[in-house]
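Participant: Predicted model and sequence follow; I will ask about them next.
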Amino acid sequence: MRRTALTALCATALTGALVLTGCSDSDDGGISVSGAYMPQPVSDMAAGFLTIVNDSGTADQLTSVTSDDGEVTMHETNSGAMAEVSRFSVPAHGQLVFKSGANHLMFDKLKHKPKQGQTVTVELHFAESDPVVVKMPVKSATYVPKTGH
């Protein structure tokens, strides 16, 4: 009798885990952001870096970035040449990385020069997902994020 109760308990727990797994694989969003920062600007222009993670089963596109602190454009760097782009793909179950020397955000006509320790707020706009508001901490101009996460 005790073994039967244990088997039933295990079966119930396994069924519950499977139901939860099914629920977490929904396609209604799944966009998150990590590692956001802005090196302290030395002029009215600055760069911004972050990682966008898409945990959903549907690919999306980053279509624009806005900020009350200034104009924001998206750029890619290929073979050392920087070019403005109108959108970036964010693959299903994948990520879009903005880092120094590669894809990045450019802030132009900053209303004020943010200083180390302050934050700059941006809003990321997507083709499919709801907008995401991100507070980017301002780091030293020479800040290099740790790798391997």
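Facilitator: Good, I have the coordinates. Residues are numbered from 1 along each chain as shown.
Participant: Please count neighbours and contacts with C-alpha atoms only from this point.
Facilitator: Fine.
Participant: what kind of secondary structure is L20 in?
Facilitator: helix (DSSP: H, G, I helix; E, B strand; the rest coil).
Participant: Measure how buried it is and give me the count.
Facilitator: For L20, the neighbour count with other Cα atoms under 10 Å is 11.
Participant: now do V120
Facilitator: Residues near V120, counting by other Cα under 10 Å: 18.
Participant: got the buried residues for the helix or strand it falls within?
Facilitator: Following DSSP states H and E, one finds V120 within strand 119-126. The neighbour-count check on strand 119-126 (16 or more other Cα atoms under 10 Å) flags T119, V120, V122, E123, L124, H125, F126 as buried.
Participant: so what secondary structure elements neighbour the next helix or strand after that strand?
Facilitator: Downstream of strand 119-126, the first helix or strand assigned by DSSP H and E is strand 132-139. Strand 132-139 is packed against strand 31-39, strand 119-126, with contacts defined by 3 or more Cα pairs under 8 Å, 6 or more residues apart in numbering; DSSP states H and E.
Participant: Could you save those strands as a markdown table and add columns showing distance to V97?
Facilitator: Formatted as a markdown table, the helices and strands packed on strand 132-139 follow (distance: least, Cα to Cα, whole Å):
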| stretch | distance to V97 |
| --- | --- |
| strand 31-39 | 10 |
| strand 119-126 | 14 |
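Participant: wait, which of these is closest to P145?
Facilitator: Proximity to P145 (Cα to Cα) singles out strand 31-39 among the helices and strands packed on strand 132-139, at 8.1 Å.
Participant: The structure to be compared is supplied as follows:
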Amino acid sequence: MKRFAPRYKRFAAPAAAALTGALVLAGCGSGSGPAELSVSAAYMPQPFSDSMAAGFLTITNQGGAKDELTSVTSDLAGSVTVHETVSGAMQEVDSLDVPAHGRLVLASGGNHLMFEKLKRKPTQGEKVTLKLHFAESGTVEVEMPVESATYTPKTGH
């Protein structure tokens, strides 16, 4: 019987370690929960154009599941489009990912919102209401202040 004991110990430790690793990985997935979204640093520079404006904000996801910004609506504009900037080139996209435990930053020179076919030109000091539509989290309403055309946020956007 002693002859098998060393073999058992030799295989038991790696098996226990593998089982522990599998449980730890399973725990990561089972406790992930849904997306938990919040919006900060929202602003619109006062537009120069009568027909178009840009919007910037940060969406933070403290949840364990990713979500997706699928569209944006606002009474101010005929349409609001989501744009991605890759290597300096801007292109309209259908959606942008909000990673689990991460952020989606819409900032000047990067990904951003375009308010098109403005119904009126917003002025500094005003607040523009918009609705962010997400694949999993539904709709989040945001009040976006209109800042000066040269505004640079302290957060680095």
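Facilitator: On my side now, so go ahead. Please read all numbers here as calculations on a predicted model, not as lab measurements.
Participant: sorry, back to before: to T66 of structure 1, which of the helices and strands packed on strand 132-139 of structure 1 lies closest?
Facilitator: strand 119-126 (5.2 Å).
Participant: average distance between that closest one and structure 2?
Facilitator: Between strand 119-126 of structure 1 and the aligned residues of structure 2, the post-superposition mean distance stands at 0.6 Å (mean Cα distance after the TM-score superposition for structure 1).
Participant: Name the residues that touch that strand?
Facilitator: Residues from elsewhere that reach strand 119-126 of structure 1 (Cα atoms under 8 Å, 6 or more residues apart in numbering): 38, 60-69, 114, 131-138.
Participant: List only buried entries from these.
Facilitator: Buried among the contacts of strand 119-126 of structure 1 (16+ other Cα under 10 Å): 38, 60-67, 69, 114, 133-134, 136-138.
Participant: between the helices and strands packed on strand 132-139 of structure 1, which one is nearest to S100 of structure 1?
Facilitator: strand 31-39 (10.1 Å).
Participant: Now do that closest one: which elements does it pack against?
Facilitator: Looks like strand 31-39 of structure 1 contacts strand 46-54, strand 132-139 (3+ Cα pairs under 8 Å, 6+ apart).
Participant: Give me the mean distance between the shortest one and structure 2.
Facilitator: If you overlay the two and look at strand 132-139 of structure 1, the average distance to its match in structure 2 is 0.2 Å (mean Cα distance after the TM-score superposition for structure 1).
Participant: between that strand and strand 46-54, how big is the angle?
Facilitator: 140 degrees (axes from the mean of the first three to the mean of the last three Cα atoms, to 10 degrees).
Participant: Now do strand 132-139 of structure 1: distance to the chain's middle.
Facilitator: Put simply, strand 132-139 of structure 1 sits 10 Å off its chain's centre (Cα atoms, centre = their mean, to the nearest Å).
Participant: Tell me the counterpart residues of it in structure 2, please.
Facilitator: Mapped onto structure 2 using TM-score structural alignment, strand 132-139 of structure 1 spans residues 140-147.
Participant: returning to that earlier point: now the helices and strands packed on strand 31-39 of structure 1 as a markdown table including distance to A17 of structure 1?
Facilitator: Converted to a markdown table, these look like this (distance: least, Cα to Cα, whole Å):
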| stretch | distance to A17 of structure 1 |
| --- | --- |
| strand 46-54 | 22 |
| strand 132-139 | 29 |
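Participant: I'd like to know which of the ones you listed lies nearest to S24 of structure 1.
Facilitator: That would be, of these and by Cα to Cα, strand 46-54, which comes in at 12.8 Å.
Participant: average gap between the closest one and structure 2?
Facilitator: Strand 46-54 of structure 1 versus its aligned partner: 0.3 Å mean (mean Cα distance after the TM-score superposition for structure 1).
Participant: If we go by neighbour counts, what in that strand is buried?
Facilitator: Applying 16+ other Cα under 10 Å to strand 46-54 of structure 1 flags A46, A47, G48, F49, L50, I52, V53, N54 as buried.
Participant: Now which residue in structure 2 aligns to the third one?
Facilitator: Translated: G48 of structure 1. That one, G48 of structure 1, aligns with G55 by TM-score structural alignment.
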